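1. 3D, please:
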Amino acid sequence: MDRTGGRLNNRLIGDPGVPAPRVREREAGGQEVGEQAVEARSTGEQVAGDVVLRPPPGPIMTGDLVDGRRVLGFGHHGGPLPRTQDAGHAADRLGDRLLLDGDEHASGPPERSADPADHPTLARAGLAPGHQLDDRRVHRASDIGPGLVELLDGLLYGPEAPRYLGNLVDRLTSDGHGVWLAGGAPRDLVAGGVPEVVRDLDATGTAPAGAFLRAVDEVLALDGDSAELPPRFSPRSLVCSVLTVHRDRRTLEYRGLGLTGLPYPATGTDLSQDAHQRDLTVNTLLYDPVRQLVLDPLGHALTDLGHEAEGPGRLLRLVPPGRPEDPVTCAELLLRAAKFLIRWETRPGLETTGLRDWVLQLPADLPARIDALDAGPDEWLRLATLWEAWVPGGPTAAQGESLRAFGPAASRLLDRLSRLDLRIDGAPPGGADEPETRDAPDGHLDHAPRVQQAPTARPDRSGDV
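-> Just a heads-up that it's a prediction; the model follows:
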């Protein structure tokens, strides 16, 4: 693994030898033009007109072309892909489906292989991770803070980490995928925390769910020390979870980079689009453990964590990176923000102006809009279960008053949740805290349309990872 120095974006995963990109104009659809064509001639990349093609081999990425149609990303299907022969790509057998322009209008992912070998017309025109961000948003972890590399790497490679974690990163990297720590680990450690504050590990990457699960299966099969349980998978959210037997070490939760605009769960390979799906800008930081880089895809996370300030009173700004319209997504984002407001209520420098402005713009009848959905009752139960997991027993009177001061949408949402009964078939609240039943890793919202649960099924949960 490349764990040495070098130019920043030379060291981005999946882009060996590619020069650090500069800010350029791009055509509609995200393709770089002009200047990069000259760079490509010295890096083995192919040039087709003004479009630079990545050299094979490697996985398919968002922005590639198949039969002239642009690749959106990857969906998942529970059953095997129909084939004329028994042989086939293992990731396909685990459910990965390739999504192309036009598939956003279908009710579910098509029966289309995600194996590059099955697409002879594949043009690798999509932007690999190293070409998606300019140098201002890519930072050496060692430049951000002394000892940060050791703290972050220790979560994956340290003596207390299960051995499979480092092996899994190596395996995904060798398959041509990017993999990054996300959520609480980079956020809290960059903000000056210690590893003990990191509960479970969130990760994201370019590998779709089937490819990730295949890598986990093969790594765990060779790891006789950690004796992990089989990985678990939620088709509803595309979250893959790897648990330790006795929960005495951190759980790993993985979801591919987020992809919006489809009526079913899907992932892609675009760093910025993923960042816009997260709940707060402070949760958009990513850490590349192979190149020891901290990525700030939107360019706001380090500032909002007060990285430029000195001392214990430095700023911590809570701001949503996006403005979702779906009422359930808005309610979940509001509750996630409330979780952090309660967690950090005594922290000096907490700045909530941006969050307050967003909440005040939410419709005052937000609960009624959730009621109007076909799956309204199930969504209320899911939201209430999330809230109980994040704030057991609910907020104190003072905390509740502070949250209600954010406006009518927040006040009415809290009032509605306080009247809901979480018990399902006699199961007490908190009785289903296995990671595979959670909605999404910490900081990541699931923007896919809601799947109605059977009346006797426990709802998906999203624990505080």
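
2. from here on, just use CA atoms for contacts and neighbour counts.
-> Noted.

3. which stretches of the stretch 151-300 of the chain form strands?
-> Assignment of strands within the stretch 151-300 of the chain using DSSP state E, counting those that start in this stretch yields the ranges 179-182, 201-205, 232-234, 239-242, 252-258, 267-268, 286-288, 293-295.

4. okay, those in TSV with distance to Thr173 next?
-> Converted to TSV, the strands of the stretch 151-300 of the chain look like this (distance: least, Cα to Cα, whole Å):
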stretch	distance to Thr173
strand 179-182	7
strand 201-205	10
strand 232-234	21
strand 239-242	18
strand 252-258	14
strand 267-268	17
strand 286-288	11
strand 293-295	15
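
5. report the buried residues of the longest helix anywhere in the chain.
-> In the chain, assigned by DSSP state H, the helix with the most residues is helix 327-343. Residues of helix 327-343 classed as buried under the neighbour-count rule (16 or more other Cα atoms under 10 Å) are 327-339, 341-342.

6. closest to Ala90 among these?
-> Thr329 (33.4 Å; Cα to Cα).

7. re earlier: following the longest helix of the chain, which helix or strand comes up?
-> Remark: after helix 327-343, the chain's next helix or strand is strand 350-351, criterion DSSP states H and E.

8. which other helices and strands does that following strand contact?
-> strand 316-317 (3 or more Cα pairs under 8 Å, 6 or more residues apart in numbering; DSSP states H and E).

9. tell me, how many residues neighbour Gln361?
-> With neighbours defined by other Cα atoms under 10 Å, the count for Gln361 comes to 12.

10. that one and Asp288: what is the separation?
-> Taken as Cα to Cα, to the nearest Å, the spacing of Gln361 relative to Asp288 amounts to 36 Å.

11. now do Ala368
-> Plainly put, Ala368 is 42 Å away from Asp288 if you go by Cα to Cα.

12. more neighbours: which of these two?
-> Asp288 (24 against 14).

13. circling back to that earlier point, out of the strands of the stretch 151-300 of the chain, which comes closest to Asp274?
-> Comparison of these against Asp274 by Cα to Cα identifies strand 252-258 as nearest, at 4.2 Å.

14. also this sequence, please, to line up against the first:
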Amino acid sequence: MLKKLFQSFRPPLRGQHRRTTPEVINQSQHSLQRSQFSRHAVSIVERLQSAGYQAYLVGGCVRDLLLGIAPKDFDVATSATPEQVRAEFRNARIIGRRFKLVHIHFGREIIEVATFRAHHSEEDQGDTHRSSHNSSGRILRDNVYGTLEDDAQRRDFTINALYYDPVSERILDYANGVHDIRNRLLRLIGDPTHRYQEDPVRMLRAVRFAAKLDFGIEKHTVQPIRDLAKLLREIPPARLFEEVLKLFLSGHGAIAFEMLVDLQLFEPLFPASAQALDERPSYTHTLISQALSNTDLRVKQGKPVTPAFLFAALLWPALPARSLFLQSQGVPPIPAMNEAAHDLIAEQCQRIAIPKRFTLPIREIWDMQERLPRRSGKRADMLLDNPRFRAGYDFLLLRESAGEETDDLGQWWTDYQDAHDSERRDMIRELGSRDDGASTTRKRKRSGSKRKSGGEGSFD
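-> Next comes the predicted model:
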């Protein structure tokens, strides 16, 4: 599968995707119809054009409709500045500082309008007082406006540099994007190393688009990624959180994970989990892959997904070793687990800013793994009533599917949920009898010797 995604298509002739005039694709030459686009987005384009500005539907909505995919968003690009756009629409609001945009609200639908951007000049990059780039080449500010041609050349991938005019119903293609869509090929516009240095998140976008669209990545586009992966450490953690959600909650998370690992992008995002992947490759890979496959299935079925469960799975393989180390230092099992969980999440948040509304459920899911084995008396029924039981139970099944030995704990809980009250009482009594027998056996084995402090926890 990965070989298919990292393809070696013969690239167009040098400079072929750098047009100063676009290829104009007329209505009879493409499959798009204006009725497929948001009527609000179309009305914005028409109104801006009537006011004397250039305006087009652009990017993902054009790309997706050419591929037969229903777009999630409809974006507009225009020659009007943000202030000029706001003057045309009462329901418009300017957002952003690094990259100024206008959001135009139509009830729940928001149409994003961006002014044509241009590349920054070398003089601007070299002036440390007003530089828009940092020392690694990353863009810090991006409010240099330009022409339509400038805007096309500064977009990331050729398939995103397509402009649709709903008035004339023509597509303007400045970067051979239609050619690459037909060949299902992802290609950066410009020099890949320079473009990744401008914005390292483009490496994650390459993975996301390739996974989502089932496209190959052109060889020159993929070649620098492994060497530049470390640049992701410079990206603000809050931005990386949003990008990781797009990667893993889009319905194509399992293949995205494989590509991240192969391109050495996983370690800058999840350093502790990457270490666990090196130390326990089969278990870690199976658990994370299975969690992402389950998430992909839920997305396809239209079921809700929660980032908390997914992050719990992504980080869990790094937790056992930390807890066991603390136990070796004399910390009892449950406090060791709690301290290890706290430290692991705190470290992870330095790379990816996971909000507190998710870190708390992560801790609760992990805590359930310690509580689910303790079922005697009324504990089982109390656990069933716990609002985190279902997530904890699902996580237990996930651990078992990755090969963890739990003495059939998952099956026991499956049976207990389906059992009647009398059957549940029998299950608890049987459990008590089994524990009594096991306790007697342990006492016989330990006679004549002192029991060691601490314990092995539930990670064996």
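
15. any idea what the TM-score is?
-> Aligned and superposed, the two chains score 0.47 in TM-score terms (TM-score structural alignment, normalised by the length of structure 2); 247 aligned residues with a Cα RMSD of 3.2 Å.

16. out of the strands of the stretch 151-300 of structure 1, which comes closest to Val71 of structure 1?
-> For the strands of the stretch 151-300 of structure 1, the distance to Val71 of structure 1 is smallest for strand 267-268, at 9.0 Å, taking Cα to Cα.

17. strands of structure 2, residue ranges please.
-> According to DSSP state E, structure 2 carries its strands in the segments 23-25, 55-58, 75-78, 92-95, 101-106, 109-115, 162-165, 170-173, 185-186, 216-217.

18. next, format these as JSON lines and append distance to His194 of structure 2 and mean neighbour count.
-> Shown next, in JSON lines, are the strands of structure 2 (distance: least, Cα to Cα, whole Å; neighbours: other Cα atoms under 10 Å):
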{"stretch": "strand 23-25", "distance to His194 of structure 2": "26", "mean neighbour count": "14"}
{"stretch": "strand 55-58", "distance to His194 of structure 2": "24", "mean neighbour count": "26"}
{"stretch": "strand 75-78", "distance to His194 of structure 2": "24", "mean neighbour count": "22"}
{"stretch": "strand 92-95", "distance to His194 of structure 2": "27", "mean neighbour count": "17"}
{"stretch": "strand 101-106", "distance to His194 of structure 2": "24", "mean neighbour count": "19"}
{"stretch": "strand 109-115", "distance to His194 of structure 2": "23", "mean neighbour count": "22"}
{"stretch": "strand 162-165", "distance to His194 of structure 2": "22", "mean neighbour count": "24"}
{"stretch": "strand 170-173", "distance to His194 of structure 2": "23", "mean neighbour count": "23"}
{"stretch": "strand 185-186", "distance to His194 of structure 2": "17", "mean neighbour count": "28"}
{"stretch": "strand 216-217", "distance to His194 of structure 2": "17", "mean neighbour count": "26"}
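
19. wait, which of those is closest to Glu347 of structure 2?
-> Across the strands of structure 2, the minimum distance to Glu347 of structure 2, taken as Cα to Cα, is reached by strand 92-95, at 30.8 Å.

20. follow-up on the earlier one: nearest to Arg140 of structure 1, of the strands of the stretch 151-300 of structure 1?
-> Sorting these by Cα to Cα, the top spot, which is the nearest, belongs to strand 293-295 at 4.7 Å.

21. show me what the closest one is packed up against.
-> Counting by 3+ Cα pairs under 8 Å, 6+ apart, the packing neighbours recorded for strand 293-295 of structure 1 are strand 138-140, strand 286-288.

22. just name the most buried of those strands.
-> The highest mean neighbour count among these belongs to strand 286-288 (a mean of 26), with neighbours defined as mean count of other Cα atoms under 10 Å.

23. now for it, which elements pack on it?
-> Applying 3+ Cα pairs under 8 Å, 6+ apart, one finds that strand 286-288 of structure 1 makes contact with strand 179-182, strand 293-295.

24. would you format those strands as JSON lines with mean neighbour count included?
-> Formatted as JSON lines, these follow (neighbours: other Cα atoms under 10 Å):
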{"stretch": "strand 179-182", "mean neighbour count": "26"}
{"stretch": "strand 293-295", "mean neighbour count": "26"}
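
25. tell me the SS of Gly75 of structure 1?
-> Using DSSP: H, G, I helix; E, B strand; the rest coil, the secondary structure recorded for Gly75 of structure 1 is strand.

26. doesn't Leu100 make contact with it?
-> No. Under the contact definition of Cα atoms under 8 Å, Gly75 of structure 1 does not touch Leu100, with a separation of 10.3 Å.

27. neighbour count winner among these two?
-> In terms of neighbours (other Cα under 10 Å), Gly75 is the more surrounded of Gly75 of structure 1 and Leu100; the figures are 29 against 23.

28. and the more buried one, how far from Gly256 of structure 1?
-> Gly75 of structure 1 sits 10 Å away from Gly256 of structure 1 when distances are taken as Cα to Cα.

29. and what of Leu334 of structure 1?
-> Spatial separation of Leu334 of structure 1 from Gly256 of structure 1 under the definition Cα to Cα is 23 Å.

30. of the strands of the stretch 151-300 of structure 1, which is nearest Asp96 of structure 1?
-> The closest of the strands of the stretch 151-300 of structure 1 to Asp96 of structure 1 is strand 267-268. By Cα to Cα, the value is 10.2 Å.
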